[in-house]
Every structure is written in structure tokens, then in C-alpha cells.
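>>> Sequence first, predicted model second:
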Amino acid sequence: MPALTVPLIAPSILSADCARFGEEIKAVDEQGADWIHLDVMDGHFVPNMTFGPVIVKALRPYSRLFFDVHLMIEPVDLFIEPFAKAGADQILFHIEAGPHAHRTLQTIKSFGIKAGIVLCPSTPAQAISEILDLVDTILVMTVNPGFGGQQFLESQLSKINQIRNMVDATGRDIRISVDGGITAKTAPLVINAGADVLVAGTSIYGQKDYRQAMNALRGQDVK
């Protein structure tokens, strides 16, 4: 599927005020966000810890937007059901987190929600070639996962383009998402490479005007 002309914007609440998560989600919802991105870290797969399904469930009433839950955890399968029941609309997991990605994708879909795969910067595009028939979203990390506010890795642009070509060849409706160092300057680079979902934290929640920040990522008039 061709990339969207105007990308979907998925604010990452990792960069929001953690004492006001509910209000922060409601705020970006009202200001024009398309998805809400929730980063789940376990202190094992990545060197940081965030929150679990209880928090996702508590946040669900604050918005009817698409909840995009990114599991940076290992193992994955034990936690699919809790996050699905907590209100996730999509669960993404890392291809690097276990040997049975095909089974994990099937398990996610068995709960009637969308399934996505994530690639760390060091993982080649070809690693997901055998599961394109099951994925709804492919998330390319443009920083090493674990912390917000990192510098964008331009080396990932060629990978995004490779994945865009792979997706277009399938004819399936697969979104290509990017996460890490996404700003008004880097957004055009990843969009031109083939991405159509932009996950952004500090470039949205670090600004005073959330609507203006999201429009800047879309390349729209920010006045």
C-alpha cells in the first residue's frame, strides 16, 4: 500500500507528564492526534522500566483513539492477553525478543486486535520477510530503544525504503511506522523514505502548543 500523503501522528506518552497521563492523552486527542503510542519497558529487554497493563486499562477511558501498544519486553507472549484486555487496539513487539514471531503475531490477532512487528536499528529489513502476511504495522526504530529524546539515526532511512518496497510488493494494507528522534526536520526524511505513521514524544509533549507541534510533523501550516 502506498504511504499516506499526510502521515498519521502517534504521540508517545513516554514524554508526557507522568503524573497527568490521562489529561495528557486527552489533550493530544483534542488537538488532532491520530493514534496514542504507549511504550512498555521491562528493564530487561531494554534498560528502562515504564508501566504495565493496569496503567493501559486506567488510561483507556480518556480517549477513543487507536491505542498503539509497543512492548519492549521479553518474553512477550505471556503479556499479550493482559494488554489486549486492557484496551490495546494494536500490540507491537520486537522481532529480536524471541524466536517465534509467527506464533506471537497469531496470538495477538486471536484477541481481535491488530498486530505489529518492531525492528531495532541493527536488525535488517529482511528479518521480517517471512511474516509480512500477518503484520498490520511495521515499526522501524530510528534510535536504540529504551529512552526518549535520543538523536535520530539517518542510517535507518534506507531500511524504511526497503520495507516500503517489501510492503508495496505484498499489496496488503500495512502501515510503516517510525519511532525515535522524530521532529519537524526529520519527519520529511522518513516520509520520503516511505513511512506513514510518525511516533513522536518530546517534539510534541515538549512543546506548548500540541496542535501546532503535530501539524509541523505533518508538514502543514503551523500558524
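Nice, I can see it.
>>> From here on, just use CA atoms for contacts and neighbour counts.
Fine.
>>> Would you map the strands across the protein?
Applying DSSP state E to the chain gives strands spanning 8-11, 35-41, 66-72, 90-94, 114-119, 137-141, 175-179, 197-200.
>>> what about stretch 52-63, start to end distance?
End-to-end span of stretch 52-63 (Cα to Cα, to the nearest Å): 18 Å.
>>> Check which residues of it are buried.
By 16 or more other Cα atoms under 10 Å, the buried positions in stretch 52-63 come out as 52-53, 56-57, 59-60, 63.
>>> same deal with stretch 77-94?
77, 80, 83-84, 86-94.
>>> contacting residues around it?
52-54, 56-57, 60, 66-73, 76, 104, 107-108, 111, 113-120, 137, 139 (Cα atoms under 8 Å, 6 or more residues apart in numbering).
>>> Likewise for stretch 155-164?
For stretch 155-164, the external contacting residues (Cα under 8 Å, 6+ apart) are 3, 121, 124-125, 140-142, 176, 189-190, 193-195.
>>> same deal with stretch 40-53?
When contacts are defined by Cα under 8 Å, 6+ apart, stretch 40-53 is touched by residues 39, 69-74, 82-83, 86, 97, 145-147.
>>> roughly how far is stretch 135-145 from the heart of the chain?
6 Å (Cα atoms, centre = their mean, to the nearest Å).
>>> thinking again about what came up before, just the buried residues from the contacts of stretch 77-94, in ChimeraX please.
The ChimeraX selection below is limited to those of those classed as buried (16+ other Cα under 10 Å):
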select :52,53,56,57,60,66,67,68,69,70,71,72,73,76,104,107,108,114,115,116,117,118,119,120,137,139
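>>> May I see the buried residues of the longest helix seen in the chain?
The single longest helix within the chain, with elements called by DSSP state H, is helix 157-170. Within helix 157-170, the residues scored as buried using 16+ other Cα under 10 Å are 157, 159-164, 166-167.
>>> Put this next to the previous one:
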Amino acid sequence: MDCHIHPSILSADFANFERDLQRISSADAVHVDVMDNHFVPNLSWGPAVVKRLREVSPLPFDVHLMIEDADRWAPEYAQMGCESVTFHAEAAQAPIRLARSLRAEGAQTGMALRPATAVEPYLDMLSELDMLLIMTVEPGFGGQAFLEVTLPKIRRAAEAIAGSGAQLRLQVDGGITEETIVRAAEAGADTFVAGSSVFGAEDLSAAISALREKARTV
């Protein structure tokens, strides 16, 4: 299957971001988690840090906004040149308008759903998206175990995407390892965020290749 691997720099060495971005250059994009300690109980970095990292990255940026007031802040990340910007449905007041504003700024637009958020209310807006992100852990912290309970939702989302004719990727984020990536791919996901399973390896490029090969066996 066609698959994309997006290592999450939430698991990188914070003192050596530029080095670690180079070490994952064989990936398809880098996943950048922006957290505000309000929407999720953790704090990472904001626009200034993301803008600077984007300037030194060899990879496109897949920005995942785990923040309140996504309608206000998401366009700023598109304006700074981030190639893909994902907001949470739970944090958007007007998700269709926000998706269109991100596209107008030249970014691909993604929408994320927490594990317990149903996908069905959002199926009519699939054509407004370039990516749908199904969280496979509760957002906020890296290193969590994959939630098997999310697999039926991934399957339903994949079936809806196929039936709609919309061209968008189905991303999963949380607990992705060489074992769980197979189950997520079997359920229909094609884009995989991996943090500790990549940055915890001695050879980051080999870890990325191993994940990609596992997903392609489906």
C-alpha cells in the first residue's frame, strides 16, 4: 500500500532539533505537535519556534494543533509556510470555514478527532480536507500505548473516504510501532505518526524504513 511516515519531534532531543530533523530526512514529513496546556494538559512550543524549525527542516511540516481557539491560530501556521496544518474538530468553532482559510493560505488542511469523538458528524465535510487524523491515544503526551478501541473508527473513516470519492489521507497518531502499524494499516490508515518508535531507535532511518515496510505488507 501507499503509505507515509511522519516522525513526531515531540520525541526528539529538544536541544538538538536541527540534528534530529536531518536524521529523519528519509521520512515523508515531520509531525510537529503544538500544545497550549489548555486543550491538552501539556505545553510544547508556539509559532516562533515552529517558524524557525521550518527554516532548517529538510522535510515538509505536518503541524498538529492541540490548542484552543484553532480558528484564530491555525492560519498563522499556514502563513509561515507549514505545508500541512491540522486542527482539532473539538477546538474549531467553524471547521469548514477554517479548512477553507488554510487552503487559501496555500497549506493542506487536516482535521483531527480525539479517540472518543465520533467520525460520523464530520463525514459530509471530507471534500474540504486533505487529511483526516484519527487519534489512537489521548492527545497530549508521547509514548502512550495504542488504543485498540480506535480501530473500528479507523475502518469506518476509511470506508467513508473510499465511498465519498474525496482525495484525502487517513492519518493515525499515537502508539505506532512495527506491530500496531500493521493493524492500523489493515483498518485503512495510510499515514502514520511515530514518535518514540523512531527517535528511540539507534538508527532512525532504519526505524523509518522498517515501519514503512510493515505498512506496505498490508
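Alright, I've got the coordinates. A quick note: this is a predicted structure, and the numbers were derived from the prediction, not measured.
>>> re the thing from before, quick one: which of the buried residues of stretch 52-63 of structure 1 sit in helices?
Mapping the buried residues of stretch 52-63 of structure 1 onto helices (DSSP H) picks out 53, 56-57, 59.
>>> Could you count how many residues lie near I131 of structure 1?
Neighbourhood size, I131 of structure 1 [other Cα atoms under 10 Å]: 12.
>>> right, and it touches R103 too?
No: using Cα atoms under 8 Å as the test, I131 of structure 1 is too far from R103 to be in contact (10.1 Å).
>>> Identify the residue of structure 1 aligned to C82 of structure 2.
Counting by TM-score structural alignment, C82 of structure 2 corresponds to A88 in structure 1.
>>> same check, this time on S101 of structure 2
Under the alignment (TM-score structural alignment), S101 of structure 2 pairs with T107 of structure 1.
>>> Same question for A187 of structure 2.
In structure 1, A187 of structure 2 lands on A193 (TM-score structural alignment).
>>> Not counting sequence-adjacent ones, nearest residue to Q22 of structure 2?
P58 (6.6 Å; Cα to Cα, 6 or more residues apart in numbering).
>>> That neighbour and S25 touch, don't they?
Yes: P58 of structure 2 is within contact range of S25, at 6.2 Å (criterion: Cα under 8 Å).
>>> measure I117 of structure 1 to V178 of structure 1 for me?
12 Å.
>>> if I look at these two, which residues touch both of them?
In terms of Cα under 8 Å, 6+ apart, I117 of structure 1 and V178 are both contacted by the residues L139.
>>> how long is stretch 145-157 of structure 2 end to end?
21 Å.
>>> E68 of structure 2: what's it in contact with?
E68 of structure 2 neighbours (Cα under 8 Å, 6+ apart): 36, 38-39, 91-92.
>>> of all these, which comes closest to A29 of structure 2?
Among the contacts of E68 of structure 2, D36 lies closest to A29 of structure 2 (Cα to Cα), at 22.5 Å.
>>> Could you give the number of residues near the closest one?
D36 of structure 2: 18 neighbours (other Cα under 10 Å).
>>> do A118 of structure 2 as well
13.
>>> List the contacts of it.
Counting by Cα under 8 Å, 6+ apart, A118 of structure 2 touches K153.
>>> okay, stretch 202-213 of structure 2 sits on what stretch of structure 1?
Going by TM-score structural alignment, stretch 202-213 of structure 2 lines up with residues 208-219 of structure 1.
>>> starting at the chain centroid, how far to that stretch?
18 Å.
>>> So which bits of that stretch are buried?
By 16+ other Cα under 10 Å, the buried positions in stretch 208-219 of structure 1 come out as 210-218.
>>> Check stretch 138-145 of structure 1 too.
By 16+ other Cα under 10 Å, the buried positions in stretch 138-145 of structure 1 come out as 138-145.
>>> what's the matching range in structure 2 for that stretch?
Under TM-score structural alignment, the match for stretch 138-145 of structure 1 is residues 132-139.
>>> How far does the matching stretch stretch from one end to the other?
End-to-end for stretch 132-139 of structure 2, by Cα to Cα: 15 Å.
>>> Now flag whichever of the contacts of stretch 155-164 of structure 1 is closest to G206 of structure 1.
Closest approach to G206 of structure 1 among the contacts of stretch 155-164 of structure 1 (Cα to Cα): T142, at 18.9 Å.
>>> Surely that closest one is in contact with L153?
Yes: taking contacts as Cα under 8 Å, T142 of structure 1 lies within contact range of L153: 5.3 Å.
>>> so what's in contact with these two at the same time?
Common neighbours of T142 of structure 1 and L153, using Cα under 8 Å, 6+ apart, are G181.
>>> can you pull the contacts of A16 of structure 1?
24, 201-202, 205-206.
>>> Tell me the spacing between the aligned partner of it in structure 2 and R23 of structure 2.
The equivalent of A16 of structure 1 in structure 2 is A12 (alignment by TM-score structural alignment). The spacing between A12 of structure 2 and R23 of structure 2, counted by Cα to Cα, is 10 Å.
>>> Sweet, I'm off.
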